[in-house]
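Participant: Turn this into a structure:
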Amino acid sequence: MAPGPIPGAPVGSRVGCGEPLGEPHHDELPKGPIRVLLFTSLPDDPDAESGRLDVEAEQANVLEALGSGIAEGWVDLTVPDDGRFDHFQSLLEKQEFHLVFLSGHGQFRQGNVRAGEPGAWFLFEGPDGRSQEIEADDIAKAFKGAAVRCVVLSACESGKESSEALNTGLAARLHGIGIPFVVGMRESVFDVAGTRFARAFCETLGRRERIDVAVQAARRAITQLSPADEMMKREGKTTGSIETTPELTYGQWCLPLLYSQRPKEPLIDWAFTPQPPDRSAQYRDNLAGIALPRQFIGRRRELRELMQVIASGSRQLLITGPGGQGKTALAGRLARRLEADGHPLIVWSARDDYRDSWEKFLSRLQIQHLDNQHRERVQREWALCDTQEEIADLFLRNLLAQTRGKLVLFLDNLETLQDPADGALKHAGLNAWLAACQKLGKEGPLVLLTSRIALGKSDVGCGKPLGEPHQRTSRIALKGDVGCGEPSGEPHQRTPDFIDAVRAKRSPASYPL
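Facilitator: Model (predicted):
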C-alpha cells in the first residue's frame, strides 16, 4: 500500500463539531517569522519496551532542516535542554510560539486503574531525572491562552484513542481545546521513522508549505531509503535490530495522524519581510568573553548528572577531555542553568587570547560584581593582606555575603596553567582561590572547571572525564567515576561554523570554540 491521500480527500481526522473541512480561513493569522519550540523529554528510566529515544539525532535533523530558514529570518527556533513539565509550562507562558514539537515517550491506557477510565500521558523529566507522568488534561491546560497553532507530538500512542471515548487521546485533547493543527502517532513508532518524519516535516514547512502538505511529505519520507540506510545494507549491518532494518520502518508511514478542521489554512501569514539574524548572535552565546553555542544539543545526560551531583552537595566540579570535545559548551550551559536559578555568575578563562589577565579579572570583580558597600570593604582591607590566600578569602567572603551564598565561579581552559607531568596548577592566584573555596566547604561558591588534563588531586574536589562526543548513531556517557582523572575520547576536527558542525554529524555541544 502506498502512502499518501486519496485525491481530494483530507489527511486528518475531524474532532468535535466545529467548522467543516473546506476553504481556508485567513482571519488574523500571526505574522512571521514562524516561532518554533523543539521540546524534548528524555528521562533516565524508560521501560524496556519503549527504550531510550534518539533525541539528539532528532534535534540535529530538525535544526539542519530549518537551518536555511533560520539563517534567512523566516524561522526562530528555541531548543531547551530542560525536559521538566514546569519548564515547559513556563516557556508557553513567557514566550510566543506558533509551532511546538513535543518529543518523548507517550502512553495510552484503555483503563486507568485509579479512575477506571481510559487516558493518555506524556513522560516528562522529573527533578531527579526519572520520568514524571503528566496527564493529557494537564498538558492541554498548559496550552490554554498560548498562541500555538500547531503541535507535533513525536511520541508513541499520542494519537491513539479509545472507541468508548474519542477525545481521551493526547492529540485529540489538544485539538479539542482549539489548537488548529495537531499531529499525533497512532501507535508506537521507531526512532528512525520519527526522525525521518520530523526532518521532512520541517524541510517542507521551511518552504512555507501548508501543514497538511508537510505531513504528507513527512509520511512519504518514512518509506524512503536514506543514504545511511543504503550504506548499512551494503555493509551488512541491518541484522539483529528491528530499527536497523530499513524495510521494517516503511509500514509506519501511516502512524502520523493530522487533526485539523481547516487543513488548507496556512500556519502563519507569510507576507512579511524576514530579518536575517546576525550570525554571531544566532549561533553564539557570549559568556563574559567565552563563546558558547546558543542552541545546545547533546550531552543531555551529562548535564542532568552534573546537576544531580551539585544537588547532592558537591561544590567543585571539573570536566576534562581532549580539545574540541565540548567541555566549555557543557560547563557553560551548566553555568547558565545555575544563573537562571538565581546564582550570580563570575567567569574567567586561562586561554591565552582571553580578554582579561588575572590582575584585570580581580579589578573587574570589584567594578562589576561588588556593590559599593562590599567594594569599599575589599579596597580598605586589601592593603592588609600579605598573601594570595588572604586576598582570595577577602574577595570570596564579600562576594558570598552580597549574594547570600549563591555564587558560581566558572574557570575555563586551565590546562594552559598546568604542569603536563602531574596536572598541578602553576598559578599562585588561582591556586589560592581554589584552596579558599575548598576551605569554605559547603558554605563556599559552586566552582566549575574545565581542562584538557586532570588537576592535581589536591586542587579540586570532584573530577569527571568527558566521554566521546555525540554521533547520530551512538550514545554519549561520562566515563569513569567521580574523582577519576583520566580523560577519554578523541578530539574533533575543527569546523568553522555551528551549522557545519551539525551537518558533519557532530553535536553542537561538542563544537570546538
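
Participant: contacts, neighbours, all on C-alpha from now
Facilitator: Noted.

Participant: list the contacts for residue 482?
Facilitator: Shown in contact with residue 482 (CA atoms under 8 Å, 6 or more residues apart in numbering): 462, 463, 464.

Participant: Which ones among these map onto helices?
Facilitator: Using DSSP state H, the subset of the contacts of residue 482 located in helices is empty.

Participant: Residue 84: which of these is nearest?
Facilitator: Nearest to residue 84, judged by CA to CA, of those is residue 464 at 24.8 Å.

Participant: Would you mind giving the secondary structure of the nearest residue to the closest one once chain neighbours are set aside?
Facilitator: Nearest residue to residue 464, sequence neighbours excluded (CA to CA, 6 or more residues apart in numbering): residue 319, at 5.0 Å. Look at residue 319: counting by DSSP: H, G, I helix; E, B strand; the rest coil, its state is strand.

Participant: One more, so I can put them side by side:
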Amino acid sequence: MSHFVIKPTLDNLAAYPLIYDQVRQLSQHYLRHCVTLDELKTIGLALWQLLKQDATLTPQPLIIECDDKTVLGLPWECVYHPELGFLGKHPDYTLSRRVSSDQALARPPTGPLNIVLFTAQPEKNTARLDLEIEQHTVREVLQPFINAGKVQFYAPHDGRFNTFVELLHRQSWHLVLLSGHGIIKAEEQSFTHSETIKGGFQAANRSELKTVHKLKRPLAAFKAGPQAVIHSEAAAYFVFESEEGEGELISAQTLADVFKGTTVQCVVMAACQSAHFSADNPEANLIMPLVQAGIPHLIGMREPLIDRAGSVFVRTLCKALAQQARIDDAVQQGRRAMTQLLAGNEVWHNAQSADDPSLVQWCLPTLVSQAPTEALVNWDFSPQAHPPTQVGSQIALPKVFIGRRRELRTLGEALYTGTIQRLVIQGKGGLGKTALAGQLAITLAEQGYRILAYQAGNPQNFQSTLKQALNPLSAFEEERDKTESAAFGPDLETHLKTICQQKWVFWLDNLERLQNPDDGSFTDKTLQNTLDILSQWESPQLRILVTTRRAIPQITDYPNYLLNRPNFSDFSRHLENQGLHYPLPERLPIYQILSGNFKGIQLLQSLSPSQDATILKKQLILVRRYLQAYLRL
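Facilitator: Modelled structure (predicted):
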C-alpha cells in the first residue's frame, strides 16, 4: 500500500540545537514520572518543524527512515502536527521507523500465527511485575483465534535464558514477546538493588490499586539519574531468571545471536528502555542488535514503562495481529489503548506533576521495521479448528493464577519432558492444589495436550468423563451410564489404549473425597481400575495430575509433591488482586494468622473491610476459626 517516507538528516537538526537538551530532559522526567502533556507537545512540535514537511498530510502510514544514530535517538513517536495533533496515536495514520538492512526481506511465512509470550520475574533484586495478569489477559483475548486454528499460543512459566534459547529453536515462532525488566548499566556497576518509581494508581473510593513499574536499574545509577551511565561505557540488558531465582543479565548482542537461524518475524521487548536511543550512548539499546541480526520487525519501549501500560499494549497488539492487521497498524492500536490506563474509580497518586503520568505512556512503543506496512504472516491458508481442549468436569479456577512460579517451572518442565509422567500434589485445603494442577494442565494444553478433567464430588462420575474423552461430541446422561456400566468394564483396557495413543492429561482433583475412610480405597471402581491398568503401562504421551489432601495408598509409586503455604510476596499480591488493599504492615499478620491460606482470603472478603487494627485482629481470629473447621472436612 502507499506510504509516506520521511528522511530527516543532520542538516535538519542544525537549525534546532536545543532539541538534544530537551530530549535529555524528557528522559530524566520519564525516570521521575513528571512528564507533562505540554512538555511532550513542545518537543513534538519541534520534531515536526525540523522535518520541514508541508502541513497538508494525507491519511497514510508514515515512516521515519534514517540510519544516523544521532537522528535515530530523537523521540519521533511523539511528533506533533500543528493541526492533527500527535501522529503516533492518530487513528488515520501509523508511525514507524525504518533502517536499512543488508539482508533481503523474505516473504512472510504462511499462518497460523505462532506466538510465544516469554516472561521473566526474578524472585530477588527486582520489583514485582503483574506478569500473571499479562499472561491471562493475552491468552483470554487470543482464545477465539486459537480455537479457530488461526493462532497458536504458548506462555511458559520459566524465565531462564537457557529455556528461552531452547524454546526459540524447538519450533517455528513468528511473534516473540519478551516481558520483564530491561536495564542500561555500565560494566563497573553491580546488579544488586532495585528501585521503583514513586507513583501508582489509586481508586477514588479509598481502596488503592498500586501498580509496579517495569523499571529495573542499579540503585546508584537510578539515584544519580541517566547521566550516571551516559558518560561511561554502558550496555543494555534483559533480566532473565537464574536457577536460584536471581536476575541473570543477558546483553543485547547475546540476545540477538540466539535469534539467528530462526523464523521469528517480530520481537516485542516489553521492558523499560528497551528502545532507548541515546545520542550520547547509541550502543546501549536492546532492539538495534536484533535489527542488525535480521529480525524484520522490532518493537521496544523508549523510556521507563508502567507495568499496566505494557500489559495493555501487548494485549492490544496481539489481538490486532490475530485480526490480520499490519504490524504498523497493530502498534498504532496498541498506542491508542495505552491512553486509557485508569479505570473510572482510579486516579494517579504521588505524582510529581499535575498531569497523570499514565497519559504520556502511549508514545513509548517504538516500531523499527524493514517493512512496517506488511502483515506478519500470509493469511491465505485454511485454518483447522481445534477440538475442545478440555473434556469432563468444569473445575473452578481463579481467574488469574498468581505466584508459585518456581513450582510451575520445575514441575512443568518435568511433566513436559517426561521426567515425571504422574504426579500427586498433596496438601491442606486452601493452599491452591487445584489451581496449581490446573495451571500445569493449561500449560501442557498449550503444548498440544488435551485435558480430561475429573473432580471428585461432582454429579458426573469418572466413567462419564472417560467416555467424553473417547467421544467428546457425545452427551452421556446419568441413566445411560448406569445401563452401560457393566459393558464398559471389560472394554476399559481397549478404551484406555485408544486414549494413550494421543497426548492427554488426566487431571484428577480432590480424590480424597472418594477414599474409603477404613482402608483408603476408592469408592469409584472405574477410577480405581483405570489407575491400576495405567500403572502397569508405559504411556509416554499420557500425563496424570492428582490433587488430594491425604495420602493415597493405591498410587504410592507416583511422585508426591507436598504443597506448602505460598511465600509472603505471592500471598500479598493475591490479597491485592482480590481487592483487599491493606497497607503492607497489616499484610504480614494476615499472612501469619491465616498461615498463607487462600481460603482464608475468601473468608476475609466476606467481612466488611476495616483499616482499624483492633477490628482486623478480631476478624482474623474469626476467619481462623472457620478455616480450622474447613480444614477438618
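
Participant: Around the residue nearest to residue 464 of the first structure, how many other residues sit close by?
Facilitator: Residues near residue 319 of the first structure, counting by other CA atoms under 10 Å, number 26.

Participant: doesn't residue 468 of the second structure fall inside a helix?
Facilitator: Yes: per three-state DSSP, residue 468 of the second structure lies within a helix segment.

Participant: how many other residues sit next to it?
Facilitator: 18.

Participant: And for residue 426 of the first structure?
Facilitator: 14.

Participant: surely it meets residue 416?
Facilitator: No: if you go by CA atoms under 8 Å, residue 426 of the first structure and residue 416 don't touch, sitting 9.2 Å apart.

Participant: Would you mind measuring from the residue nearest to residue 464 of the first structure to residue 140 of the first structure?
Facilitator: Taking CA to CA, to the nearest Å as the measure, residue 319 of the first structure falls 40 Å from residue 140 of the first structure.

Participant: again with residue 112 of the first structure
Facilitator: Going from residue 112 of the first structure to residue 140 of the first structure by CA to CA gives 18 Å.

Participant: Give me the more crowded residue out of the two.
Facilitator: When neighbours are counted by other CA under 10 Å, residue 112 of the first structure and residue 140 differ, and residue 140 comes out ahead with 19 against 12.

Participant: Just give me the mean distance for the one helix or strand that one maps to relative to the second structure.
Facilitator: With secondary structure defined by DSSP states H and E, residue 140 of the first structure is part of helix 136-143. Compared with the second structure after the fit, helix 136-143 of the first structure shows a mean deviation of 1.5 Å (mean CA distance after the TM-score superposition for the first structure).

Participant: Show me what counts as buried in the helix ranked longest in the second structure.
Facilitator: For the second structure, the helix with the greatest residue count under DSSP H is helix 613-631. Using 16 or more other CA atoms under 10 Å as the test for burial, helix 613-631 of the second structure gives 616, 617, 619, 620, 623, 624, 627.

Participant: and that helix, how far from the chain's centre?
Facilitator: Centroid separation between helix 613-631 of the second structure and its chain, computed with CA atoms, centre = their mean, to the nearest Å, is 34 Å.

Participant: Find me the equivalent region of that helix in the first structure.
Facilitator: Alignment note (TM-score structural alignment): helix 613-631 of the second structure is unmatched in the first structure.

Participant: again, but for stretch 113-123 of the second structure
Facilitator: The aligned range for stretch 113-123 of the second structure is 34-44, by TM-score structural alignment.

Participant: what about the residue nearest the centre of the second structure, which helix or strand?
Facilitator: The residue lying closest to the centre of the second structure (CA atoms, centre = their mean) is residue 135, at 3.3 Å. Assigned by DSSP H and E, residue 135 of the second structure belongs to helix 131-147.
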